[in-house]
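Visitor: Next come a sequence and a model predicted from it.
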Amino acid sequence: MLRDKITEFFVELDDFCNEFSSQLKHVPVLESSPVKSRNRHGKLSDSEMMSIYLLFHYGQFTNFKHFYTQYVCKHLGDLFPNLISYVRFNARQERILLPLMLYLKYKGLGKSRGINYIDSTLLRVCHIKREKQHRVFKGVASKGKSTMGWFFGFKLHLIVNDRGELLSFYLTKGNVDDRNIDVMSAMTKDIFGKLFGDRGYISKALAELLFQDGIQLITKIRKNMKQQNLSDVDAILLRKRALVESVNDELKNICKIEHTRHRSVKGFLVNLISGLTAYCFFPKKPSLNITPIETNQLCLWAA
């Protein structure tokens, strides 16, 4: 099964990398740097490296070093005849960051269907007690607080549709509020219809801003707030907000986008983007049994 999946990854990514390379040739070159650098092809192509990363994040392994040295090198040598050492592989990982991000942006993300869910999840980079002595993300990550307590790291903001497909994502420092206007504006550019969130997104100014763009923000209410005038369908969909939490759970526990062993910021980004991309290849995602019909209403399917 894994061998079939690696073939699927490689075919898809190799086609994209070839297209990306052809488009890159037409980009005008800026002033050349005084520092000379070699621009030769490596033994292991970018599409092969990206395929290996996606296979790791597909959910069968938890430690990348053990995965590469004990599984890829020993059992996938016929699929990757030009494998390099683990140290060299890590040294070259930053070169695949840009093509991975572009693939996720233009090929991996889904499309809004009018029913959208938003949530944020924390990404710890170290234990909170080691915050002051942490060096890798010093000046980059920050201290924040969630319902689970204090943490040091980042926040990943996600919007998914009713099929569990990623629509947009945004990475911020840990102390950035979920209702940040700049973050919400950037994430909802291609979103329409209804956007369901938890109490952390309660904001009159945010709701009015999104309404101007054709998006209705629907959130749970606090105990001291007046009851909302929601339709039966909206009330049901609001109770299904656990969908986006299930997506966050799969990203962390299956795709392993969070761990505290990073040795560089670029390595953290490669791990995050490849995990999000691997999730897009999942054949079965958390979803709701609903479908829009021609009357712009919602028809609930039988469970």
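Guide: Noted; the coordinates are in hand.
Visitor: make it CA atoms for all contacts and neighbour counts henceforth
Guide: Fine.
Visitor: from the middle of its chain, how far away would stretch 109-121 be?
Guide: In terms of C-alpha atoms, centre = their mean, to the nearest Å, the centre of stretch 109-121 is set 12 Å apart from its chain centre.
Visitor: And for stretch 203-213?
Guide: 25 Å.
Visitor: do the same with stretch 88-98
Guide: Chain-centre distance of stretch 88-98: 19 Å, with C-alpha atoms, centre = their mean.
Visitor: what's in contact with that stretch?
Guide: Stretch 88-98 has contacts (C-alpha atoms under 8 Å, 6 or more residues apart in numbering) with D46, M49, M50, K266, G267, L269, V270, I273.
Visitor: go on, stretch 251-261?
Guide: 57-60, 62, 123-126, 271-272, 275-276, 278-279.
Visitor: how about a cut-off of 10 Å?
Guide: Contacts with stretch 251-261, where a contact means C-alpha atoms under 10 Å, 6 or more residues apart in numbering, come from 54-63, 121-127, 136, 153, 245-246, 248-250, 267-279.
Visitor: In strands, which of those fall?
Guide: Using DSSP state E, the members of the contacts of stretch 251-261 that fall in strands are T121, L122, L123, R124, V125, C126, G153.
Visitor: okay, pairing it with this:
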Amino acid sequence: MYICDMYEQSLKYHCQRYSNNSKPLFSDEEILTIYFFVGHEQKYTLIKDIHNFAKEYLRDWFPNLVSYQTFNYRLNRMAGAVRELSSQLLRMFRPSDCQDDTVIVDSMPIITCCGRNRTGKVARDIADKGYCSTKNLYYHGLKLHMVGYRRKGHLPHPCQIALSPASENDLKVFQSECMPDLFNKKIFADKIYRSNDYWEQERRDKANEFYAPVKSIKGAPEEEKQRSKAADDIYSQAVSSVREPIEALFSWLNEKTNIQRASKCRSTCGLLIHTMGKVAIAFLYLIFNY
């Protein structure tokens, strides 16, 4: 019923067709309901498995269920509605213990294929080749960028989610997609987000304070490195301990939905459904089970 209510309130404006066939026998609302209900309750991550379950066990609820090919085609056309639902879930079900003044920033790869010499052929308008230093992996695909409110003793609660091609620099994406909405925050991030000039400007203009592990300076004298090593190590360890929960959030998200593995996506819309649909399913699980 929740998906039906959300569809009537806002989702239909992101996917409804304004044509002579705007009211098919099997509606877009039913497609979204099946996708999220089966994905949430049965933990299925593949659209084929979701459709097979609905065909086998939900015929009484959905007597006009269409074929898998039609179901998949129509679901892929609703990427905008799925993205809107993901945003609304994160905004409407925000836990009360979120620390409003502290956010954690990071990104994770969404992989359509991997290998240094591999050239991806899927969703080239939004995906390209990049490198993940954490996994020491060259891959073709996307990056999922996330900004989350810190919660002591719990996983962070995402407040912003953005997608970018794999080759995009994390700091540039963060600047353009996330920073306009952040004011008077303590921002904890990885080394790649370091930029002294940019963060000094942010501190003056918007009172944002930036914290990241210390990045060694190339060409610095060895004596200088050794002199500051102890203090730098303690500072980096303290920052990393605050950042650690968002890495746990990514691990939990991938464990529940297998979101990083997008090798079966065959189109731009399919890749968007794979990514934002799994984010929505994961947070439906959080909302209704915790």
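Guide: Great, that's in hand. Keep in mind it's a predicted model, so treat the numbers as computed, not measured.
Visitor: Now which of the contacts of stretch 251-261 of structure 1 would you call buried?
Guide: Buried positions within the contacts of stretch 251-261 of structure 1, assessed by neighbour count (16 or more other C-alpha atoms under 10 Å), are 54-59, 61, 121-126, 136, 153, 245, 248, 250, 267-279.
Visitor: In the stretch 151-300 of structure 1, what residue spans correspond to strands?
Guide: Here the stretch 151-300 of structure 1 has its strands, by DSSP state E, counting those that start in this stretch, at 166-173, 193-197, 215-219, 290-292, 298-300.
Visitor: packing partners for the first one?
Guide: It refers to strand 166-173 of structure 1. Counting contacts by 3 or more C-alpha pairs under 10 Å, 6 or more residues apart in numbering; DSSP states H and E, strand 166-173 of structure 1 packs against strand 115-126, strand 142-146, strand 149-161, helix 181-187, helix 265-280.
Visitor: Reformat these into a markdown table and put distance to G193 of structure 1 next to each item.
Guide: Below are these laid out as a markdown table (distance: least, C-alpha to C-alpha, whole Å):
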| stretch | distance to G193 of structure 1 |
| --- | --- |
| strand 115-126 | 6 |
| strand 142-146 | 28 |
| strand 149-161 | 11 |
| helix 181-187 | 14 |
| helix 265-280 | 22 |
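Visitor: out of the ones you listed, which comes closest to L109 of structure 1?
Guide: Nearest to L109 of structure 1 among those is helix 265-280; the distance by C-alpha to C-alpha comes to 7.2 Å.
Visitor: Where does that closest one end up in structure 2?
Guide: Using TM-score structural alignment, helix 265-280 of structure 1 corresponds to residues 268-283 of structure 2.
Visitor: just the contacts of stretch 88-98 of structure 1 now: which is nearest S231 of structure 1?
Guide: Nearest to S231 of structure 1, judged by C-alpha to C-alpha, of those is I273 at 37.6 Å.
Visitor: gap between the closest one and N180 of structure 1?
Guide: Here I273 of structure 1 is placed at a distance of 22 Å from N180 of structure 1 (C-alpha to C-alpha, to the nearest Å).
Visitor: And for T188 of structure 1?
Guide: 12 Å.
Visitor: circling back: reformat the strands of the stretch 151-300 of structure 1 as a markdown table; add mean neighbour count and distance to R239 of structure 1.
Guide: Converted to a markdown table, the strands of the stretch 151-300 of structure 1 look like this (neighbours: other C-alpha atoms under 10 Å; distance: least, C-alpha to C-alpha, whole Å):
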| stretch | mean neighbour count | distance to R239 of structure 1 |
| --- | --- | --- |
| strand 166-173 | 20 | 20 |
| strand 193-197 | 21 | 9 |
| strand 215-219 | 21 | 10 |
| strand 290-292 | 15 | 14 |
| strand 298-300 | 13 | 14 |
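Visitor: could those go into JSON lines alongside distance to G77 of structure 1?
Guide: Below are the strands of the stretch 151-300 of structure 1 laid out as JSON lines (distance: least, C-alpha to C-alpha, whole Å):
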{"stretch": "strand 166-173", "distance to G77 of structure 1": "33"}
{"stretch": "strand 193-197", "distance to G77 of structure 1": "46"}
{"stretch": "strand 215-219", "distance to G77 of structure 1": "50"}
{"stretch": "strand 290-292", "distance to G77 of structure 1": "44"}
{"stretch": "strand 298-300", "distance to G77 of structure 1": "49"}
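Visitor: So for K284 of structure 1, which of the ones you listed sits nearest?
Guide: Smallest distance to K284 of structure 1 across the strands of the stretch 151-300 of structure 1 (C-alpha to C-alpha): 13.1 Å, for strand 166-173.
Visitor: what's the mean deviation for that closest one versus structure 2?
Guide: Superposed on structure 2, strand 166-173 of structure 1 shows a mean distance to its aligned partners of 1.0 Å (mean C-alpha distance after the TM-score superposition for structure 1).
Visitor: Where does that strand end up in structure 2?
Guide: Residues 158-165 of structure 2 are where strand 166-173 of structure 1 lands when matched by TM-score structural alignment.
Visitor: What separation is there between M6 of structure 2 and V279 of structure 2?
Guide: M6 of structure 2 is 17 Å from V279 of structure 2, by C-alpha to C-alpha.
Visitor: Is it correct that L58 of structure 2 is in contact with I34?
Guide: Yes. Under the criterion of C-alpha atoms under 10 Å, L58 of structure 2 makes contact with I34 at 8.8 Å.
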